[in-house]
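Trainee: Just to be clear, the model below is a prediction. Sequence and coordinates:
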Amino acid sequence: MKIDAQGFEYNVLRGFGAKLQNVLGIRLETQLRSLYKGQALFRDIYEYLKSNGFILRDVRITYPFEYEVV
């Protein structure tokens, strides 16, 4: 499953409830520093997924404003 929810990935994951156990893999984007008000960060999402039996397989570091255009 791929999730791109502009800072609300944690909310989307929690919304699955027990159905999250039916998911084989998840690809999502998260941040180490907050870009959105009220956003859950990497550690929150990592701990939540770990507690639901998921294993971190890959990390790709990008810069938060890499594609920002003024």
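Mentor: Arrived safely, thanks for sending.

Trainee: From here on, just use CA atoms for contacts and neighbour counts.
Mentor: Noted.

Trainee: Run a quick neighbour tally on Ile45.
Mentor: A total of 19 residues lie near Ile45 under the criterion other Cα atoms under 10 Å.

Trainee: So it is in contact with Tyr10, correct?
Mentor: Yes - counting by Cα atoms under 8 Å, Ile45 touches Tyr10, with 5.9 Å between them.

Trainee: okay, pairing it with this:
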Amino acid sequence: MGIQWQKSSFSTDAEGNCLEVAIQDDVILVRESDAPDMVIRTTRAKLAAFLEGAKAGEFDRFVN
């Protein structure tokens, strides 16, 4: 069976910006649906640290 990708509930089909995540062999995979061959691979711990930083506003300067 292939990789089972899960789309973010914040993604919109109309704009084509769908963020998807999956897990394979205890590795977290992240991709954008409009570029499915470009996949970021990371660990649970690194993804958790990134998400905590994003929630804390550490990366806000990149989107403002």
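Mentor: Arrived safely. On a predicted model such as this, the values are computed, not experimentally measured, just so you know.

Trainee: TM-score for the pair, please.
Mentor: Overlay of the two chains. TM-score (TM-score structural alignment, normalised by the length of structure 2): 0.24; 33 aligned residues with a Cα RMSD of 4.6 Å.

Trainee: for structure 1, longest helix please?
Mentor: Counting residues, the longest helix found in structure 1 (DSSP state H) is helix 42-51.

Trainee: Can you give me the buried ones in it?
Mentor: In terms of neighbour count (16 or more other Cα atoms under 10 Å), helix 42-51 of structure 1 has its buried residues at Phe42, Ile45, Tyr46, Leu49.

Trainee: so can I have CSV of those residues showing distance to Lys2 of structure 1?
Mentor: Listed next are these as CSV, based on distance: Cα to Cα, whole Å:
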residue, distance to Lys2 of structure 1
Phe42, 16
Ile45, 14
Tyr46, 15
Leu49, 14
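
Trainee: These: which two are farthest apart?
Mentor: Phe42 and Leu49 (10.6 Å; Cα to Cα).
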